[in-house]
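1. One predicted model, sequence on top.
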Amino acid sequence: MIIILILVPLGNTLAFADEPFALPEEASSTLNDTSPTSDALKAEFDCLIKDLFIKRNISIVSGDCEGLKDFYDLNVKVSQYAYESEVKKAQYLMNWSGKQSVVFKNLDSIVKVRKVKEKEPGLFGVICDVITEFNYYYTDSPQVINTFRLGTNHYLNLKKTEDRYIITKEWYTDPFADSLNLNNIKTEEVKKYILSKEAPAYTSSEKVQKAIDYAHTYCGASTDENFIFKYNSSKYKNHNPDGGDCANFASQILHEGGGLKKNGTWNYAGKNGTKAWLNAQGFKGYMLGSGRGSSIAKGSYQQVYKAAYNMRPGDFVAYERKGRIVHISTVTGLDSKGYPLVTCHNTDRLLVPYDLGWSNENITFHLVHTHY
């Protein structure tokens, strides 16, 4: 079965702790529809969407986007633009892998169809969650595989024709859309330095290990099947609709996992929290101002990438754009070269290289050591 895709990316909307994310009105209508979706209908669209992501993943690994054209109607302007956007994203990942001296080996996606609604005869609205697992190796050690996961949320419109479904619209939380420019990085210098590194001998303290375990369990992209697509919703509200959940999750990691005690400034109760707990700018300011964190380095990627090797699990990265902290990620691992890997919400990341998706020259990195 052939799928033609017209794509409208949301960009990195959910990644910015003070910029609210809202589903399109028609997507909210689909999600709020209380009528049940039949198992047969879910299974049908589950198969279609899995095929879509298989083809996207192949294009990233191969660097060849020609196969993606099968999903688009290139005679329609918005569809052509969407295709070009996907090509740009695939090219960014190839450029990033070149800078990093890594090769993507294979990608695999887990798809969960949450809701299917027939909006009108032959036109269906579909909401689904997707976790994509990336595997990569460094060019000087192809036998050592590193793995990370990205979780994204999608809303699609699919129109049924005589012999196929045509995807006429798609909104999704793209973790790369707002930061696809690597032109500002001196890649040859970076490549040599990265390849010269080795993972340090390091053992996490008990508190830090508990923080890591909490992060990996409730990040939404867990490798534990019991926690896939799940946050710790029994104790904490998902604040994505309110403006973002990244600082909330970073705070949870420190408190629930690392055992840091709440106080009047940094607090959460009754499914709501203080600015220092919920807001990315407030969180970073509180951690440094309170002495619970200390600065390792601050600057562009070119200025901090060497210092980043001083980071250890339990530390965090704050991302600044236009003078404002827009995202928080917690370091929860190091890859085979000692490169810091972060875990966070919105978009959901598990052990992702800390700069992936944050390559534009207007991004300032704040690398912060946490005192547990």
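-> Perfect, thanks for sending it.
2. Only C-alpha atoms from now on, for both contacts and neighbour counts.
-> OK.
3. give me the number of residues near residue 155?
-> Counted with other CA atoms under 10 Å, residues neighbouring residue 155 total 26.
4. for residue 206, same thing?
-> Using other CA under 10 Å, residue 206 has 11 neighbouring residues.
5. Please tell me how far it sits from residue 344.
-> 21 Å (CA to CA, to the nearest Å).
6. Comparison target, given below:
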Amino acid sequence: MNKFSKKLTTALGVAVAAFTFINGTGYAAGSIEFTNSDTINSSYNRTNAVSFIKSYAAKPGYTTSPFTSYGGNSDGGDCTNFVSEVLHLGGGLGFHGTKGNNSNTVDWYYYGPHVPPSTQPRTSSWTGAHQFREHWGVVNGGGGKKAYQMIKYTNKDAVSSYNEIYSSLWNGDIIQYVDATGHTVHSQVVWNFANQTMNVAQHSTNDRYWGLDMGLRTELENRQDQGGHVVLLKIKKSGS
């Protein structure tokens, strides 16, 4: 039985949500912001992405130069640096754009610790949560749309739609959190699911929040009374 079939047989409620997803009839509470070609990011290796996550989610993380610096202002964050490493170093996706350029919608790369025009540049979209969303998804309707699909929920709707979210995400997909002002504040990556439990991995500037043991349902419940949104970035269509 493949992973998709396993998801469909867990429980009646999950099966209904998954049936809706499979047949393309939409999401009960989530807003599909865009959907790309079925072949986009087809080379993304979800198995290798998970192996990378298991190896480097905990301290000290990936310590091989040059990916060790993630900035310290609005265009830098350890959580998004880790997510970008998962996509590139783990999943095998190539850099986007042109070295030396720093357009959030076009460029995504890491050659060194500084934003252009440094000779060892990294893009804001590699390390900044908000810029990452603008590159792989959309912000206020505009963006690079480099993922296969982006789905958005309010924080409250995400909790009641957990089964729907569980049915639609795969290992190696990205979850981001947007505050009430519309600013993206955090990035996580899915690495495990079984028996209605989906686990996410993350890094953070707070040492307490590194690791693999975060359950997505708990993460969503902790944010449900906060204004804002949850953004799902499905990197490719296939779950394999």
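-> Right, received. Where do you want to start? Source: prediction; values computed, not measured.
7. Find the residue closest to the alignment partner in structure 2 of residue 254 of structure 1 in space, skipping its chain neighbours.
-> Mapped onto structure 2 by TM-score structural alignment, residue 254 of structure 1 lines up with residue 87. Nearest non-adjacent residue to residue 87 of structure 2, counting by CA to CA, 6 or more residues apart in numbering: residue 93, 5.9 Å away.
8. Confirm for me that the match of residue 254 of structure 1 is in contact with residue 47.
-> No. In this structure residue 87 of structure 2 lies outside contact range of residue 47 using CA atoms under 8 Å: 11.3 Å.
9. Neighbours of residue 222 of structure 2, how many?
-> 12.
10. where's it relative to residue 94 of structure 2, distance?
-> Taking CA to CA, one finds residue 222 of structure 2 at 34 Å from residue 94 of structure 2.
11. and if you look at residue 88 of structure 2?
-> Look at residue 88 of structure 2 and residue 94 of structure 2: by CA to CA, they are 6 Å apart.
12. What is the equivalent residue in structure 1 for residue 225 of structure 2?
-> Residue 225 of structure 2 maps onto residue 360 in structure 1, by TM-score structural alignment.
13. just the helices in the stretch 251-372 of structure 1 please.
-> 275-278, 280-290, 301-304 (DSSP state H, counting those that start in this stretch).
14. so which of those helices comes closest to residue 104 of structure 1?
-> For residue 104 of structure 1, the closest of the helices of the stretch 251-372 of structure 1 is helix 301-304, at 21.6 Å, according to CA to CA.
15. Measure how far the closest one is from the centre of its chain, please.
-> Helix 301-304 of structure 1 has its C-alpha centroid displaced from the chain centroid by 21 Å (CA atoms, centre = their mean, to the nearest Å).
16. Repeat that for stretch 76-88 of structure 2.
-> 9 Å.
17. check contacts around the residue nearest to residue 221 of structure 2 when sequence neighbours are not counted.
-> Using CA to CA, 6+ apart and skipping the chain neighbours, the partner closest in space to residue 221 of structure 2 is residue 159 (5.9 Å). By CA atoms under 8 Å, 6 or more residues apart in numbering, the contact set of residue 159 of structure 2 is 217, 220, 221, 224.
18. I'd assumed residue 159 of structure 2 was in a strand, is it?
-> No. Residue 159 of structure 2: not assigned to a strand; according to DSSP: H, G, I helix; E, B strand; the rest coil it is helix.
19. Show me what residue 177 of structure 2 lines up with in structure 1.
-> Using TM-score structural alignment, residue 177 of structure 2 pairs with residue 319 in structure 1.
20. My read is that its match contacts residue 362, right?
-> No. Contact criterion CA under 8 Å: residue 319 of structure 1 and residue 362 do not qualify, at 10.2 Å.
21. For these two, indicate the residue with more neighbours.
-> Each of residue 319 of structure 1 and residue 362 has its neighbours counted (other CA under 10 Å); residue 319 has more, 27 against 14.
22. From residue 303 of structure 1, how far off is the more buried one?
-> The spacing between residue 319 of structure 1 and residue 303 of structure 1, counted by CA to CA, is 14 Å.
23. and if you look at residue 279 of structure 1?
-> 26 Å.
24. In terms of neighbours, single out the busier of these two.
-> Using other CA under 10 Å as the criterion, residue 279 of structure 1 and residue 303 rank with residue 279 on top: 26 against 14.
25. Map the more buried one onto structure 2.
-> That one, residue 279 of structure 1, aligns with residue 128 by TM-score structural alignment.
26. now the strands for structure 2?
-> 31-35, 149-154, 174-179, 184-194, 197-202, 211-215, 228-234 (DSSP state E).
27. Ok, the stretch 51-200 of structure 1 next?
-> Assigned by DSSP state E, counting those that start in this stretch, the stretch 51-200 of structure 1 shows strands spanning 102-120, 123-138, 141-160, 165-172.
28. Great, nothing more from me.
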